[in-house]
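J.: The following block contains a protein sequence and its predicted model.
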Amino acid sequence: MADKILTEAKDKMKKAAENLQRELGQIRAGRANASILDRVMVTYYGVPTPLNQMASITIPEARILMITPFDKTMIQEVEKAIMQSDVGITPANDGTVIRLVIPQLTEERRKELAKDVKKEAENAKIAVRNIRRDAMEAYKKQEKAGDITEDDLRESEKEVQTATDNSIKEIDAIAAEKEQELLEV
């Protein structure tokens, strides 16, 4: 039972770090990154479909995303979906492909995005700490019920704390990498 609590806590902490990675992937850093289009949904014959399932997304140059729909008749729908999304880039349609030119970020915007990265990282750390708290409470309940000894409780708490420290280090590394990417000109 005690191992199950630790395993669940580690899994949840890993998911918090993965979620941070996904959230930070949505922040565009002045260079082309296909993940900024992950949330774009295109109405494909009446069904909302993720853009990456109905078009190939390539990066021919550092600041250009090229979208080639598999079904050429859907190019207008794809363009419309990109314009309606929160990507913030106007697509250029030449009839066969859509190009998104990623604008260069200003210094002020870079610093603003770096603050957003720190805020997202802090939210991920809070999630990890809440997971730690829940695991510690579960261990204490087991100890009160007599399922584990006080020594087992202390050992389990140390293991949870170690997992928490590792997750927070991973979150800090992810955030630092994204900040570095943002502040790089």
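T.: Yep, it's here.
J.: from here on, contacts and neighbour counts on C-alpha atoms
T.: Noted.
J.: Please identify the buried residues of the helix or strand hosting residue 178?
T.: Using DSSP states H and E, residue 178 sits within helix 150-183. Residues of helix 150-183 classed as buried: 153, 156-157, 160-161, 163-164, 167-168, 170-172, 174-176, 178-179, 181-183 (neighbour count, 16 or more other CA atoms under 10 Å).
J.: Spell out which helix or strand contains the most centrally placed residue in the chain, please.
T.: Here the mean C-alpha position of the chain is nearest to the C-alpha of residue 22 (CA atoms, centre = their mean), at a distance of 1.4 Å. Residue 22 is part of helix 2-25, with elements assigned from DSSP H and E.
J.: Could you give the separation of that helix from the chain centroid?
T.: The chain centre lies 13 Å from the centre of helix 2-25; the measure is CA atoms, centre = their mean, to the nearest Å.
J.: Below is an additional structure, to be compared with the one above:
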Amino acid sequence: MDKNQLISKIKEGMEKTISSLQSDLQKVRTGRASASLLDDVRVESYGSLMPLTKIATLATPEARLITVNPFDKSMLSAVEKAILTSGLGLTPNNDGKIIRIPIPALSEDRRKDLAKQVKKIGEEAKVAVRHHRQEGNTKAKAFQKEHGWSEDEVKRASDEVQKLTDSYVKKVDELCAQKEKEVLTV
């Protein structure tokens, strides 16, 4: 393995961390309705737990409303129950044909709590990025012993891994700042 392969492997791991962060941030509730809020909801369907997106159509016809339209109307009560027990704090309204989920406006305290949650998610992502940095540096030192890399090659690899780390930590900060602004906007 040469230096470029090592760097690309580390970069790949950091990219996965960023995509995971984006997914986690989408699940943080803002004042607006987003179908991604329901991504983790599982519904008891024909003897197994199915993701809500596989058994229903989700839409956001208004800024503060999500509609859930199950493909099979006999699933309405199971979908309603799954949303109630999901821990999202949402109250679905079932009219026999479709489920409407009003998204309540967030209080100032709740906004601050969500901003703290965004910061926590961001810190976890930074830790993951730094873990990839440590992994890269450890592998570079191991290659020095196994493959006869010189001290200069190890140093160059470590420097490149550090530059990657700095750029990905900056991406994490930007994504979190954007989400925090979204959450705190009334």
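T.: Looks like it came in fine. Everything numeric in this text was worked out from a predicted model, so none of it was measured.
J.: Average offset of the one helix or strand residue 112 of the first structure maps to relative to the second structure?
T.: In this structure, residue 112 of the first structure sits in helix 107-145 according to DSSP H and E. After superposition onto the second structure, the mean distance of helix 107-145 of the first structure to its aligned counterpart is 0.9 Å, using mean CA distance after the TM-score superposition for the first structure.
J.: most distant residue from the middle of the second structure?
T.: Farthest out in the second structure is residue 148, which, by CA atoms, centre = their mean, sits 40.0 Å from the centre.
J.: In the first structure, what residue corresponds to that residue?
T.: By TM-score structural alignment, residue 148 of the second structure lines up with residue 147 in the first structure.
J.: which residues sit in contact with that match?
T.: Under the criterion of CA atoms under 8 Å, 6 or more residues apart in numbering, residue 147 of the first structure has no contact partners.
J.: do the same with residue 19 of the first structure
T.: Per CA under 8 Å, 6+ apart, neighbours of residue 19 of the first structure: none.
J.: can you do 10 Å?
T.: Applying CA atoms under 10 Å, 6 or more residues apart in numbering to residue 19 of the first structure gives the contacts 13, 25, 120, 124.
J.: Please work out how many residues are found near the second one.
T.: Burial of residue 25 of the first structure is recorded as 17 neighbouring residues (other CA atoms under 10 Å).
J.: quick one: it and residue 32 touch, right?
T.: No - with contact defined as CA atoms under 10 Å, residue 25 of the first structure does not count as touching residue 32 (11.1 Å).
J.: which of the residues in the host helix or strand of residue 77 of the second structure are buried?
T.: Element membership for residue 77 of the second structure (DSSP H and E) is helix 76-84. Residues of helix 76-84 of the second structure classed as buried: 76, 79-80, 82-83 (neighbour count, 16+ other CA under 10 Å).
J.: ok, now stretch 32-52 of the second structure?
T.: So stretch 32-52 of the second structure, judged by 16+ other CA under 10 Å, has buried residues 32-35, 38, 41-43, 51-52.
J.: cool, stretch 130-147 of the first structure as well?
T.: Those buried within stretch 130-147 of the first structure under the rule 16+ other CA under 10 Å are 131-133, 135-136, 139-140, 142-143.
J.: Is it possible to get those out as JSON lines so that each row also shows distance to residue 9 of the first structure?
T.: Shown next, in JSON lines, are these (distance: CA to CA, whole Å):
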{"residue": "131", "distance to residue 9 of the first structure": "6"}
{"residue": "132", "distance to residue 9 of the first structure": "7"}
{"residue": "133", "distance to residue 9 of the first structure": "10"}
{"residue": "135", "distance to residue 9 of the first structure": "6"}
{"residue": "136", "distance to residue 9 of the first structure": "10"}
{"residue": "139", "distance to residue 9 of the first structure": "12"}
{"residue": "140", "distance to residue 9 of the first structure": "15"}
{"residue": "142", "distance to residue 9 of the first structure": "16"}
{"residue": "143", "distance to residue 9 of the first structure": "18"}
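J.: tell me which of these is nearest to residue 65 of the first structure?
T.: For these, the minimum distance to residue 65 of the first structure (CA to CA) is 38.2 Å, reached by residue 131.
J.: Tell me how many other residues surround the closest residue to the closest one other than its chain neighbours.
T.: Computed as CA to CA, 6 or more residues apart in numbering, the closest residue to residue 131 of the first structure that is not its neighbour in sequence is residue 9, at 6.1 Å. Residue 9 of the first structure has 23 neighbouring residues, counting by other CA under 10 Å.
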